[in-house]
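Novice: coordinates only, no sequence provided:
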């Protein structure tokens, strides 16, 4: 497994070693021992999977402490622009965002620590996204930021005029007014 650090502390991209032959391919999408040797010790307790159509934007979502979640995000089918925003007030990158194209073909995974808002846009016709979480979902602690916050100026890799967004996500506050407790 290869680990690639980003400009945001603790936010890393993981690329598994994969083996391909005439039958197809094989790789370990998650191996607790291998991650531990890379200095990543997370006890995942829940897997979430979503299916979305082209031009869908999901997010930006987070859970406040004590139910904050670390997520390990990967794409099983299709292509997404995965985006996170640093909500940690003591962080030198507070308020900055990072985006990466995750695809079924590149097999890259994004390890999103607690203290980040997370979302993605679907760039392919459809996408299936799987992410592991180290905390169970808690409705009372959920929060979010509007995907089109002018101050964040996130490039979702698509025309926002055609974005398919849930009613819940359409009424999220901007970054400055979110209820983050980090």
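Specialist: Received, thanks. Not measured: the values here are computed from a predicted model.
Novice: from here on, just use CA atoms for contacts and neighbour counts.
Specialist: OK.
Novice: just give me the residue closest to the centre of the chain.
Specialist: Among the residues of the chain, the one closest to the centroid is residue 118, at 4.7 Å (Cα atoms, centre = their mean).
Novice: hold the first one in mind and look at this next one:
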């Protein structure tokens, strides 16, 4: 397994070992011992799966309290996956990192608690899987605007994305109350 640090502290790209031949391939999508040894979390409470079509954008979501760390990857198709640092006091506050995740490259992205997360589908459809470190709590979920000009995410979209009602109502990062954000020190 290869783990690559990104420019956002704690956000890491994981490249699992893949064993393949003419029949197909085998890989461990998660192994507690190996991930702990690589400095990644070992305790997840829930696995989630979403299916979306091309042009769907989900995010940018976060929770506080019940901040969720997410290990995300694609089972079928391709997405452009984004993490935005929204931790109070972080040296990279308001910056983002984007990674293509696909069933071909089999990469994973670790998004630590306290960051906003989202993705857009760049293939016809995508099956997107993620493991989370805390339960989903809709009462404390927040949504940062996917098109916040202060963040300036360069989404690979040629037309306006398809958004949920919740995502259409996302707010700019600068308008979030400070108590909604996790502290970088935490």
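Specialist: That came through, no problem. Quick caveat: nothing in here was measured; it's all calculated off a predicted structure.
Novice: list the buried residues for stretch 168-176 of structure 2?
Specialist: Neighbour counts using 16 or more other Cα atoms under 10 Å place 168, 170-173 of stretch 168-176 of structure 2 among the buried residues.
Novice: can you say which helix or strand has residue 169 of structure 1 in it?
Specialist: Using DSSP states H and E, residue 169 of structure 1 maps to helix 167-170.
Novice: also residue 3 of structure 1?
Specialist: Assigned by DSSP H and E, residue 3 of structure 1 belongs to strand 2-5.
Novice: by how much does that strand deviate from structure 2 on average?
Specialist: Strand 2-5 of structure 1, aligned to structure 2 and superposed, deviates on average by 0.4 Å (mean Cα distance after the TM-score superposition for structure 1).
Novice: continuing past that strand, what's the next helix or strand?
Specialist: With elements assigned by DSSP H and E, the helix or strand that comes after strand 2-5 of structure 1 is strand 12-15.
Novice: what residues does that following strand touch?
Specialist: For strand 12-15 of structure 1, contacts defined as Cα atoms under 8 Å, 6 or more residues apart in numbering pick out 1-6, 107-112.
Novice: now those residues: which count as buried?
Specialist: 3, 107-112.
Novice: among those residues, which ones are in strands?
Specialist: Secondary structure defined by DSSP state E assigns 3, 109-112 of these to strands.
Novice: which of those residues sits closest to residue 140 of structure 1?
Specialist: Nearest to residue 140 of structure 1 among these, counting by Cα to Cα, is residue 112 at 20.8 Å.
Novice: how close does the closest residue to the closest one other than its chain neighbours get to residue 176 of structure 1?
Specialist: In space, and not counting its chain neighbours, residue 112 of structure 1 is closest to residue 71: 5.0 Å by Cα to Cα, 6 or more residues apart in numbering. Look at residue 71 of structure 1 and residue 176 of structure 1: by Cα to Cα, to the nearest Å, they are 23 Å apart.
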